[in-house]
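# prediction below, plus the sequence it came from.
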Amino acid sequence: MTTTTPVASPVDFDAFGDYTVKAPTGPDGAFVRPLSPFRGRITAGGGDFPAEPGRYHLYVSLACPWAHRSVIVRALLGLEDVVTMSVVDPVRDGRGWAFREGPGHGPDELNGFTLLREAYEATEPGYDGHVSVPVLWDRVTRGIVSNNFPDISIDLGTQFSEWARPGVDLYPADLRPEIDALNERVYATVNNGVYRCGFAESQKAYDAAVTTLFATLADLEERLADRRYLFGDRLTEADVRLWVTLARFDAVYVTHFKANIRRLVDHPNLWRYARDLYRIPAFGGTTDFGHIKRHYYGTHPRLNPLRIVPAGPEVDWDAP
């Protein structure tokens, strides 16, 4: 359906070049993730950003694993009518994330932004830093609450219980120290580890990243030998954070990021676990492999200069 809401002009690498992440490389050639400058927190019952239905809006990319976490948590908690959402085009040129009409994404019906950068500039005039997703926007203050992805999914999962689906607790108080400890390791070696493999600028940095990545995957494979989820029969924030990387592993990270010692499907327990989660609508129903492949293969010219999106691999996520 045609909309009157403005959208960005089509992707044009000739006119706008490639998007450049503003982050330094480590002295050993290691990839360094840029910091998130906006770190407001949602709180139930008060504070600068109180939890209220209809007040907040998510800007996400279905391609981005960091944003996908928030999409999954929102769906698991049944917050679709409480926190609204817009999806950006998975392909970005030098202008960064943009709103265009297309399958699985569309215009920004809330603010009429054509580029996500406009949300950053509206919050901090003259903003010249990295523009990332997810972004949590506040209708009241007309600005960004947070672009710090770990905080956003935790706040969605814990501060909207008044309007959330009953019985869903992704961050139970009795498990929080253990969840935090596992999340810290998984982030460093798996979630961010695949990027440290793909964007390493020296053999030493790549070797260190790929070694720790597969050491953690081996430990997780063993952990899941006798349990359904990372913490037994309780689905938690830790599962959400691990799963978004597993979902992209064979489709992208094995080839594009050279994380290729073993595929996900070569880990029987992790592959069973990943397929089990995929059957939950909040996971499988929010996963768009077209967006994922188009983004990674189309917007990292140093890794894929011709931007050719591969046809495979053929992976049966619906296998028993």
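Right, received. Where do you want to start?

# please make it C-alpha for all contacts and neighbour counts, starting now.
Noted.

# residue 71 - nearest residue in space that isn't next to it in sequence?
residue 286 (7.1 Å; CA to CA, 6 or more residues apart in numbering).

# dump the residue contacts of the one you found.
62, 68, 71-72 (CA atoms under 8 Å, 6 or more residues apart in numbering).

# need those residues in CSV (columns: distance to residue 229, neighbour count and secondary structure).
Converted to CSV, the contacts of residue 286 look like this (distance: CA to CA, whole Å; neighbours: other CA atoms under 10 Å; DSSP: H, G, I helix; E, B strand; the rest coil):
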residue, distance to residue 229, neighbour count, secondary structure
62, 23, 26, coil
68, 19, 26, helix
71, 19, 26, helix
72, 16, 24, helix
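
# let me have these in a markdown table, extended by distance to residue 242.
As requested, these are arranged in a markdown table below (distance: CA to CA, whole Å):
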| residue | distance to residue 242 |
| --- | --- |
| 62 | 16 |
| 68 | 11 |
| 71 | 14 |
| 72 | 12 |
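
# which among those residues gets closest to residue 112?
Distance to residue 112, by CA to CA, is smallest for residue 62 among those, at 19.6 Å.

# if you skip the residues just before and after it, what's nearest to that closest one?
In space, and not counting its chain neighbours, residue 62 is closest to residue 68: 5.8 Å by CA to CA, 6+ apart.

# cool, residue 296 as well?
That would be residue 252: by CA to CA, 6+ apart, it lies 7.2 Å from residue 296.

# wait, that neighbour touches residue 291, no?
No. Here residue 252 does not reach residue 291: they are 11.4 Å apart, not a contact under CA atoms under 8 Å.

# settle it for me: which of the two has more neighbours?
Neighbour totals were compared for residue 252 and residue 291, and residue 252 leads with 25 against 19 (other CA atoms under 10 Å).

# wait, what's in contact with the more buried one?
Residue 252 touches 292-293, 296-297, counting by CA under 8 Å, 6+ apart.

# and the nearest residue to residue 253 once chain neighbours are set aside, how close does it get to residue 198?
Excluding its sequence neighbours, the residue lying closest to residue 253 (CA to CA, 6+ apart) is residue 259, at 5.7 Å. As defined by CA to CA, to the nearest Å, residue 259 lies at a distance of 8 Å from residue 198.

# what about versus this one:
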Amino acid sequence: MTDKSTQEDQAAIAQRRAKGEFVRGISGFRGVIGDPDFPAEPGRYHLYVALNCPWCHRVTLARNVLGLQNGITMDVAFPNRTDESDPEGPNLWEFAPKRTATLTGAPLPECTGETGTGKRLRFAKDIYRAEGSEEQSVPILYDKIAGRIVNNESAEIIRMLDAHADALGSNIATAKRVQLLPTYDALKKDIHELNELIYTTINNGAYKAGFSSDQSVYAAAFDAYFKTLEALDDRLSDGRSFLTGNQFTEADLRLFPTLYRHDPVYYLRMKLNGARVLDYPHLWRWLCRVYAMPGVAAAGSLVHCRQGYFGRSWNGVVPKGPLKPMPYPEAYLQPDLSNR
């Protein structure tokens, strides 16, 4: 049975894609930190990410809020993949710290070379090729000692980091660190139900709306997306700080990357122009509350998001806005902005 909170149903995938539906594939590497092959040790593991990618954003958020910046090293790919002019071909994630972004006219300081393998590889695909795989996606969790990919499913990676934060070298004391998946059964059930709703209608729903070429698929995704935003805003209207109460959990972490991108990117790029997050006062204050948590702002980049999403559109031009009521991400520092 398909877990709708981690992956999409793959039934009739060829026919659905042929009709214009965006269908996300399944990650092929599903190793687990804590198994005999992959012991939980500080300094052993490495992440490959792209800061424009919302699935990678889940992982960078978990790394930061769990205090694993020193325990797990990380490389950042350029937000635009290669095009047809590259000798290696198009659509490849590239580690290119000197590549110029059209948005800024300069290299992006967060981008790095490849350091996890020690081979200075150019592409994420090269890391997969070493294991005989044709995959090329990020994020990748890599074991530097074994020289192997552990896992490339973001939902599973964040749970591993949460479960083994102490052993992986967290710099936050256990008592002060967030617990993404608490042990209480009732709360775990609530998180699971939220995860499934958020993945289906928000995380993956944004891509269904933005990248499907079938009008009916787009319309259904659009409607489900905004229906869920309404429901989440209502859920937060009772004064709770986070989705399940007063504790930040995995459900909040999984929602944040999409809503962080909504107003400045998805509203236009994914054709999700029904409303802004700013138009939902409780959800907006939640977004600002999460953004203000230690490590959260540093885990993402709207420059990378704007460059990555618009830089691969039909003409590659990146919009300058939005500028009203104020630019983003500065707007996320203003929780009362939705009241103005």
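That came through fine. Treat the numbers as computed from the prediction; the structure is a model and nothing was measured.

# state the distance from the equivalent of the residue nearest to residue 71 of the first structure over in the second structure to residue 256 of the second structure.
By TM-score structural alignment, residue 286 of the first structure lines up with residue 299 in the second structure. Distance from residue 299 of the second structure to residue 256 of the second structure, counting by CA to CA: 11 Å.

# same check, this time on residue 276 of the second structure
Counting by CA to CA - residue 276 of the second structure and residue 256 of the second structure are separated by 14 Å.

# who's more crowded, those two?
For residue 276 of the second structure versus residue 256, neighbours defined as other CA under 10 Å are more numerous around residue 256 (22 against 18).

# which SSE is the closest residue to that one other than its chain neighbours in?
Excluding the flanking residues, the one nearest residue 256 of the second structure by CA to CA, 6+ apart is residue 287, at 7.0 Å. Using DSSP states H and E, residue 287 of the second structure maps to helix 281-291.

# what's the first helix or strand after that helix?
Using DSSP H and E, the helix or strand that follows helix 281-291 of the second structure in sequence is helix 302-310.

# how close does that following helix sit to the first structure?
In the superposition against the first structure, helix 302-310 of the second structure averages 0.5 Å from its aligned positions (mean CA distance after the TM-score superposition for the first structure).

# distance of the residue nearest to residue 256 of the second structure relative to residue 277 of the second structure?
With CA to CA as the criterion, residue 287 of the second structure and residue 277 of the second structure are 8 Å apart.

# overlap in contacts of the two?
Common contacts of residue 287 of the second structure and residue 277 (CA under 8 Å, 6+ apart): residue 259.

# helices along the first structure, start to end?
Ranges of helices in the first structure, per DSSP state H, are 13-16, 65-76, 117-123, 149-158, 176-186, 193-198, 203-223, 237-248, 254-256, 268-278, 281-284, 289-299.

# alignment lookup: the residue nearest to residue 256 of the second structure to the first structure.
Residue 287 of the second structure maps onto residue 274 in the first structure, by TM-score structural alignment.

# residue 246 is in contact with that match, correct?
Yes. If you go by CA under 8 Å, residue 274 of the first structure and residue 246 touch, sitting 6.9 Å apart.

# show me what residue 42 of the second structure lines up with in the first structure.
Using TM-score structural alignment, residue 42 of the second structure lines up with residue 53 in the first structure.

# how about the contacts made by that match?
Contact partners of residue 53 of the first structure, counting by CA under 8 Å, 6+ apart, are 81-83, 163.

# so what's residue 199 of the first structure up against?
By CA under 8 Å, 6+ apart, the contact set of residue 199 of the first structure is 30-31, 257.

# burial check on residue 131 of the second structure, number of neighbours?
12.

# need the counterpart of it in the first structure.
So, by TM-score structural alignment, residue 131 of the second structure is matched to residue 123.

# what distance do you get for the residue nearest to residue 71 of the first structure to residue 146 of the first structure?
Taken as CA to CA, the span from residue 286 of the first structure to residue 146 of the first structure is 22 Å.

# contacting residues for residue 164 of the first structure?
77-79.

# how close does the residue nearest to residue 71 of the first structure get to residue 112 of the first structure?
In this view, residue 286 of the first structure and residue 112 of the first structure are 24 Å apart by CA to CA.

# then residue 16 of the first structure?
21 Å.

# the match of residue 131 of the second structure and residue 141 touch, don't they?
No. Using CA under 8 Å, residue 123 of the first structure is not in contact with residue 141, being 9.0 Å away.

# residues shared between the contacts of the two?
The overlap between the contact sets of residue 123 of the first structure and residue 141 (CA under 8 Å, 6+ apart) is empty.

# residue 207 of the second structure contacts residue 22, doesn't it?
Yes. Counting by CA under 8 Å, residue 207 of the second structure does reach residue 22; the two are 7.0 Å apart.

# quick one on the thing from earlier: from the contacts of residue 53 of the first structure, which two are the most distant?
The widest separation within the contacts of residue 53 of the first structure (CA to CA) is 10.3 Å, between 83 and 163.

# specify which residue of the two has the higher count of neighbours.
With neighbours defined as other CA under 10 Å, residue 83 of the first structure and residue 163 compare such that residue 83 has more, 20 against 15.

# might you report the residue contacts of the equivalent of the more buried one over in the second structure?
Under the alignment (TM-score structural alignment), residue 83 of the first structure pairs with residue 72 in the second structure. Applying CA under 8 Å, 6+ apart to residue 72 of the second structure gives the contacts 42-47, 63, 168-169.

# against residue 205 of the second structure, how distant is residue 72 of the second structure?
Look at residue 72 of the second structure and residue 205 of the second structure: by CA to CA, they are 30 Å apart.

# residue 22 of the second structure now?
10 Å.

# those two: which is more packed in?
The residue with more neighbours, out of residue 22 of the second structure and residue 205, is residue 205; 25 against 22, by other CA under 10 Å.

# contact partners of stretch 91-101 of the second structure?
Residues contacting stretch 91-101 of the second structure (CA under 8 Å, 6+ apart): 75-83, 106-114, 121-125, 136-138, 307.

# who are the contact partners of the corresponding residue of the second structure for residue 247 of the first structure?
Using TM-score structural alignment as the criterion, residue 247 of the first structure maps onto residue 260 of the second structure. Residue 260 of the second structure sits next to residue 287 when contact means CA under 8 Å, 6+ apart.
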